[in-house]
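Colleague: could you look at this predicted model? Sequence included:
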Amino acid sequence: MPDWLAAQTLLGIPLYEWLYAALISAVIYLVLYNLWQISIKKLSGIAQRTATRLDDVVLEVLQGTHQLTILLLSLLFGLHVLELPLKWETRLDHVSFIVIGIQVAVWLNRGVGIWARDHIAAINGPTPAVNPVITSVLSWIFRIAIWSVLLLTILANVGINITAFVASLGVGGVAVALAVQNILGDLFASLAIGLDKPFEVGDFIVFGEVAGAIERVGLKTTRIRSISGEQIICSNTELLKNTIHNYKRMEERRVVFNFNVNYATPPDMIAQIPGIVRQAIESFDNTRFDRSHFKEFGASALVFETVYFITTTDFNLFMDIQQAVNLYLMKEFHAHKVLFAFNTMTLNVPDLQPDNSHTGLNGSSGESTTGKRQQAKH
């Protein structure tokens, strides 16, 4: 049997050397597989005992290792013990580099995915989240960079001149950019939203005729849930062209309201009205009085202007307080016999005496008129 194995050859190598290489490959596979399993178990125990996130990420990355990669590496290491022709050794080196490079790229790609997932998941967490737009854009950039570097490295390793290839990619990239410039414009606009952060998911914004809460900021469009219920989808480029009012970031609300009082109100009572308004506003929580003044003489009323602040951004609470202030003023004005004014108009018409000189109702008028007509005829 040994003589037969020595007599039979494959690629000029006896079969017993092939069996020896297969045995070495099996041993290497068992060693690498067990090391991989032991590393995962050790890291899992460390991750459970520590509060840091780094060991959890490393554990998840290692769990993404493919068993096929371990098998291929074991076979390649086993084949290296054979005295293969130079051509085959070079090919084995290239294949080994490709397998290792792909596995490293898979690890890096998985790490980027875990990073993006954790940052986007933090939106619903107790702490403010990183903008999902910048997270999504950066994850795509990192992944494209990883696989692009891998491709160029593999091409360079197998002996292909990548200089001309990179130059052709640059020219092609310019052509593609011109063809999809609108899409790229929205993409860079989403990147600007992520970096500048004029708004985030959950913010209530108003621009143009649109008012609603941000539901999602995508790579091309932003989705807004309007106050009437429908979803509004707006391109990021068009959105940034408008002046945006972000009410979520309003620390307090400034309220200005006017009311009119009848001109018949006595001056002494007019002087007391700002104090009544102040009492009405300061009787509620979450308010800060600023001023109340007899502003001007209106066309049909005395105009008062009041300014106060609500130390919360809740719109419903603002309306509740304003309603309570209005009711308070109505009761106080009724108690002090102060009337609210409404638009009125007074017409001053002078007295007119009736002119009967041309009516012909008395004899003298008739005769005078007849005489004038007779004189006109002569």
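Modeller: Perfect, I can see it now. Only a predicted model underlies this, so the values are computations on that prediction, with no experimental measurement involved.
Colleague: C-alpha only now, for contacts and for neighbours.
Modeller: Noted.
Colleague: buried residues, the lengthiest strand in the chain. List them.
Modeller: Across the chain, the longest stretch assigned as strand under DSSP state E is strand 287-297. Residues Thr287, Arg288, Phe289, Ser292, His293, Phe294 are the ones in strand 287-297 that count as buried (16 or more other C-alpha atoms under 10 Å).
Colleague: look up the closest residue to Asn157, ignoring the ones flanking it.
Modeller: His94 (6.9 Å; C-alpha to C-alpha, 6 or more residues apart in numbering).
Colleague: helix or strand next in line after the helix or strand where the one you found lies, which one?
Modeller: Element membership for His94 (DSSP states H and E) is helix 86-121. Going down the chain from helix 86-121, the next helix or strand is helix 132-157, by DSSP H and E.
Colleague: put this next to the first one:
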Amino acid sequence: MDNFILLAELLKDYNLWGNSAYQYLIAGVVFLISLLVLKLFEKIIAARFSKVVEKTDNQFDDVISEVINSIGGFFYFATSAFIAFQWLETSLYVSRAVNIIFIVIAAREVINGFGRLINFAFEKYLERLEKRNESIDVQQVRTIKKMLRKTIIVILWLIVGTFILANFGINITSLVTGLGIGGIAVGFALQNILGDIFSSVSIFFDKPFKVGDVIQVGEDVGRVKNIGIKSTRLKLVRGEELVIPNKELTSFRIQNYSKANKMRDEVTIGVSYETDEETLKQIPEMIEGIIGNIEGISLDRCNFENYGDSSINFKIIYFADSFDFSLLDKKKEELNYAIFSKFQEKDIDLPFPTRTVFLHQSE
């Protein structure tokens, strides 16, 4: 015991960079003990926790286990060195530098953990959609996930940077104020782009429509081809592609025909004013019979609509079982041919625009 005390006194007499050899010895022992404790945590506690969560049905604890197991040996080494460093006397600048290095290393592990939690949240979201048998745009999901993950990572690193600057004794109040003013200026400059991006996120989570749905925006009707970060693409009935900014899609009313499981269409026909009343009353029944013989469409109603300039008009509203526009056009063509044939059979005239001119001859 006396020899140990004598050795300790001798070590105290040797100084290097403001610390005695005895202090370095204590710091070394603290480093080894800290590293041993952390390694025991990794090998025993973390390993046992992983085995326990494998037996549970809850997937969230699997993610926690994955986050714990992903902590690298370098982090344990850096943590042990940081704890040991507290036993040494150093200058203020060296102490701040060590603190900053440790903050960066620890922040890296925390941010990586948040990234894994984001991945887990999106995987659960995809599973929920699959259980509902909803179609999934995998590319859109990946894009939104990547965007949110990068946004959160940038925000977290900005917070870490703020702590680092504060640790150096820099007054961050004026800096934050300047960044806020700059952020407002950038926000005004990019408000249209940012509006489209946020609208894309809103469409993704709210799901007013999805890829493959037939929607109407204003007077344009088309099938959703792609939902991007800035815009959505529709393939219109006429065949061309329409690109709509996402901000407009969240600002205006949208009719989603796919939610009804059927496509609505209508036809207006006119008959001559010379048609008698009895025949006019039989036209809705004729139309019902005609549509009943055409596969894939069903009649909603047929009504005497109005008196036109040259004809008595009937409106026919029907539903098609398919959202294929080319097939819908073929069904309409088949309906028009059948109506024409039926009217010829019943001697019902289909008028054309006429104008009667009265001439007055002066005496």
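Modeller: Structure received. This structure is a prediction, so every number in the text was calculated from the model and none was measured.
Colleague: what's the TM between chain one and chain two?
Modeller: The TM-score (TM-score structural alignment, normalised by the length of the second structure) is 0.69; 345 aligned residues with a C-alpha RMSD of 4.6 Å.
Colleague: quick one: the residue nearest to Asn157 of the first structure and Val158 touch, right?
Modeller: Yes: His94 of the first structure is in contact with Val158 according to C-alpha atoms under 8 Å; the separation is 6.3 Å.
Colleague: could I get the full set of helices for the stretch 201-350 of the second structure?
Modeller: 246-249, 277-292, 325-345 (DSSP state H, counting those that start in this stretch).
Colleague: if we can go back for a sec, neighbours of the residue nearest to Asn157 of the first structure, just the number please.
Modeller: 16 (other C-alpha atoms under 10 Å).
Colleague: how close does it sit to Ala156 of the first structure?
Modeller: His94 of the first structure sits 10 Å away from Ala156 of the first structure, going by C-alpha to C-alpha, to the nearest Å.
Colleague: helix or strand for Arg142 of the second structure, just tell me which one.
Modeller: Applying DSSP H and E as the criterion places Arg142 of the second structure in helix 138-167.
Colleague: about what we covered before: now do the buried residues in the helix holding His94 of the first structure.
Modeller: Buried residues in helix 86-121 of the first structure, counting neighbours by 16+ other C-alpha under 10 Å, are found at 92-99, 101-103, 105-114, 116, 119-120.
Colleague: and it, what does it pack onto?
Modeller: Helices and strands touching helix 86-121 of the first structure, by 3 or more C-alpha pairs under 8 Å, 6 or more residues apart in numbering; DSSP states H and E, are helix 54-63, helix 67-79, helix 132-157.
Colleague: and the angle from that helix to helix 54-63?
Modeller: 140 degrees (axes from the mean of the first three to the mean of the last three C-alpha atoms, to 10 degrees).
Colleague: ok now helix 86-121 of the first structure, how far from the chain's centre?
Modeller: Distance, stretch centre to chain centre, for helix 86-121 of the first structure: 33 Å (C-alpha atoms, centre = their mean, to the nearest Å).
Colleague: check stretch 263-280 of the second structure too.
Modeller: Here stretch 263-280 of the second structure is found 48 Å from its chain centre; the criterion is C-alpha atoms, centre = their mean.
Colleague: one more: stretch 162-171 of the second structure?
Modeller: With C-alpha atoms, centre = their mean, you get 36 Å for stretch 162-171 of the second structure.
Colleague: quick one: end-to-end distance for it.
Modeller: End-to-end span of stretch 162-171 of the second structure (C-alpha to C-alpha): 10 Å.
Colleague: likewise stretch 246-266 of the first structure?
Modeller: 44 Å.
Colleague: which residues does it contact?
Modeller: Stretch 246-266 of the first structure has contacts (C-alpha atoms under 8 Å, 6 or more residues apart in numbering) with 198-199, 203-206, 300-313, 338-342.
Colleague: pull out the buried residues from the residues you listed.
Modeller: Among the contacts of stretch 246-266 of the first structure, the ones that count as buried by 16+ other C-alpha under 10 Å are 199, 203-206, 300-311, 313, 338, 340-341.
Colleague: okay if I get the helices and strands packed on helix 86-121 of the first structure as JSON lines plus distance to Glu332 of the first structure and mean neighbour count?
Modeller: Shown next, in JSON lines, are these (distance: least, C-alpha to C-alpha, whole Å; neighbours: other C-alpha atoms under 10 Å):
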{"stretch": "helix 54-63", "distance to Glu332 of the first structure": "66", "mean neighbour count": "16"}
{"stretch": "helix 67-79", "distance to Glu332 of the first structure": "83", "mean neighbour count": "18"}
{"stretch": "helix 132-157", "distance to Glu332 of the first structure": "53", "mean neighbour count": "17"}
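Colleague: and these as TSV, adding distance to Leu317 of the first structure?
Modeller: Below are these laid out as TSV (distance: least, C-alpha to C-alpha, whole Å):
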stretch	distance to Leu317 of the first structure
helix 54-63	44
helix 67-79	60
helix 132-157	31
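Colleague: right, and those - which one's nearest Tyr33 of the first structure?
Modeller: Closest to Tyr33 of the first structure of these, according to C-alpha to C-alpha: helix 67-79, at 7.0 Å.
Colleague: so how much does that closest one differ from the second structure once superposed?
Modeller: Compared with the second structure after the fit, helix 67-79 of the first structure shows a mean deviation of 1.8 Å (mean C-alpha distance after the TM-score superposition for the first structure).
Colleague: give the aligned range of that helix in the second structure.
Modeller: Mapping helix 67-79 of the first structure onto the second structure (TM-score structural alignment) gives residues 73-85.
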